[in-house]
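Engineer: Mind looking at a prediction? Sequence and model below.
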Amino acid sequence: MAMPEQDTNAVRALRALESADSSVRLKAAMAVGTTPDPKFVDTLIERCAVEPEFFVRDMLTWALTRHPSSMTVPRLIDELRSERAQARSQALHTLSKVGDRRAWPAITRALLTDADDEVARSAWRAAVVLVPEGEESGLAGVLATQLGRGERAMRLSLSRALIELGEVIMPVLRAAMKDLDPGVRRHAIATERLLRDPDAGFEFAIEEAKRLVALGPTGQEGG
């Protein structure tokens, strides 16, 4: 018996997702997202864990957002327990795009402080999207433990995540401004400056923070 044309197209698309040619994989992900079908979900998530090209991964995420969250969210949550860092980071990224707050309990402290930078950054972004009203302070407290972590891009990601939470971050920033680690103090001061003046720019905020830390406690306004 001949396979229905729709099923034939689905099989072709699924095979194309594993092509050696990234442009073929990109087109396949776009096709799957354009005509979503439950049979695609597992393969899309599996590909997210191993896909080497960023732009293809982003299309895979888009394709997943085109499917019902009742189908994708449980599978994405399962991926958060994967030993593969890319599987965790891409699942977190996709959950942030889906925006279904039923995923919130799965955004654990372990993920927010993951040793892999990309996993941690993805967890920060997902957390500020999914955090329920009233739990922002608790999230801010966990995020503040990461102040001073990594290089510029990492620190900017954390500052942006914290700023998304609004004024609720001020108590943890004030505490961090007194930390023994000057890197933590600088990062906290820069984040506070960006919260107050979003147009200032991260580089300016960091340079000002360095100056204030160098001056010592007496040079820190309100510190």
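Structural biologist: Everything's here; your move.
Engineer: When you work out contacts or count neighbours from here on, use the C-alpha atoms and nothing else.
Structural biologist: Will do.
Engineer: Can you list the buried residues in the helix or strand where Met59 lies?
Structural biologist: Per DSSP states H and E, Met59 falls inside helix 54-65. The neighbour-count check on helix 54-65 (16 or more other CA atoms under 10 Å) flags Val56, Arg57, Asp58, Met59, Leu60, Thr61, Trp62, Ala63, Leu64, Thr65 as buried.
Engineer: For the residue at minimal distance from the centre of the chain, give me its contacts.
Structural biologist: The centroid of the chain falls nearest to Ser122 when counting by CA atoms, centre = their mean (2.0 Å). Contacts for Ser122 (CA atoms under 8 Å, 6 or more residues apart in numbering) come out as Ser89, Gln90, Leu92, His93.
Engineer: Which strand or helix spans it?
Structural biologist: Using DSSP H and E, Ser122 sits within helix 117-130.
Engineer: now the following helix or strand past that helix and helix 117-130, what's the angle there?
Structural biologist: Once helix 117-130 ends, the next helix or strand along the chain (criterion: DSSP H and E) is helix 136-144. Put simply, helix 136-144 runs at 170 degrees to helix 117-130, going by axes from the mean of the first three to the mean of the last three CA atoms, to 10 degrees.
Engineer: for comparison:
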Amino acid sequence: MQDSVREPVQDSVRDSVRDAGRVVRGLENGSSSVRLQAALAAGTTPDPRFVGTLVERCATEPEPYVREMLTWALTRHPSSTTLPKLVAELRSERAQARSQALHTLSKIGDRQAWPAVTRSLLTDSDDEVARCAWRAAVVLVPEEEAPALAEVLATQLGRGGREMHLSLSRALIALGEVAVMPVLRAATAHTDPRVRGHAVGTEQLLRDPDAGHDFAIGEARRIVALGTTGQEE
């Protein structure tokens, strides 16, 4: 009787191991469509055996839509399993590993990861890493630390082109008016016209979220050209 019970259990274990192995191999397949299906399977039926490979694939996966599925699959696993591996990726020399780990942490939303979003990541020389760090930071930051985060983010005003400006503006606005207005007001007196313009444009968006960013930046440039910080003489 015991043998007859044990055999179905052993068969079930073997099937589970075989299925897990198939998913892991699929994540490493040369076909992006196979990798996509494997990531979907890993999220549909979460298994701690998938987590290491999912995180590793995030660091090297060339297709954005597959990376997004990898992130989704990781959000389906317990954060107690995923967070340690994702936080470890933040120290990687590979920019994609850092950016994708930050992106995934922002989707998981577990504030235990907040201490790992360091100033060095928020000011990372790689634009995509910095943008992902900004998004993750505003999701994970405790309310009482929002003003300090705003001060760090304000050091990036004027960085990059339109997309970078818009990403940073959105991150600052997400922190709320109380946290962000002091740093924006200070930045409008900055010696760099790019910083002044970006600060004024962000303040415009804060006051009127429906205003287009191009309009806000255009308004900021006009104000800077006039040599004022808010109103014409």
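Structural biologist: Arrived safely, thanks for sending. Note that the structure is predicted; figures quoted are calculated from it, not measured.
Engineer: May I have the TM-score of the superposed chains?
Structural biologist: Superposed pair, TM-score by TM-score structural alignment, normalised by the length of structure 1: 0.97. Supporting alignment: 221 aligned residues with a CA RMSD of 1.3 Å.
Engineer: distance of the residue nearest to the centre of structure 1 from Ser89 of structure 1?
Structural biologist: Distance from Ser122 of structure 1 to Ser89 of structure 1, counting by CA to CA, to the nearest Å: 6 Å.
Engineer: Please, which helix or strand holds the corresponding residue of structure 2 for Ile77 of structure 1?
Structural biologist: Structural alignment places Ile77 of structure 1 opposite Val87 in structure 2 (criterion: TM-score structural alignment). Per DSSP H and E, Val87 of structure 2 falls inside helix 79-89.
Engineer: average gap between that helix and structure 1?
Structural biologist: With mean CA distance after the TM-score superposition for structure 1, helix 79-89 of structure 2 departs from structure 1 by a mean of 0.6 Å once superposed.
Engineer: Pull the residues that contact that helix.
Structural biologist: 48, 51-52, 55, 74, 97-98, 101-102, 104-105, 108, 110, 113, 116.
Engineer: And it, how far out from the chain middle?
Structural biologist: Distance of helix 79-89 of structure 2 from its chain centroid, counting by CA atoms, centre = their mean, to the nearest Å, is 14 Å.
Engineer: Downstream of it, the next helix or strand is which one?
Structural biologist: The helix or strand immediately downstream of helix 79-89 of structure 2 is helix 95-108, counting by DSSP H and E.
Engineer: contacting residues around that following helix?
Structural biologist: Applying CA under 8 Å, 6+ apart, the contact partners of helix 95-108 of structure 2 are 55, 58-60, 67, 71-72, 74-75, 79, 83, 86-87, 89-92, 113, 126, 128-130, 132-133, 135-137, 139-140.
Engineer: Give the aligned range of the very next helix or strand once past it in structure 1.
Structural biologist: Next helix or strand after helix 95-108 of structure 2 toward the C-terminus (DSSP H and E): helix 119-122. Counting by TM-score structural alignment, helix 119-122 of structure 2 pairs with residues 109-112 of structure 1.
Engineer: okay, the angle between the biggest helix by length in structure 2 and helix 64-75?
Structural biologist: Longest among the helix segments of structure 2 by residue count, using DSSP state H, is helix 2-27. Helix 2-27 of structure 2 runs at 150 degrees relative to helix 64-75, counting by the same axes, to 10 degrees.
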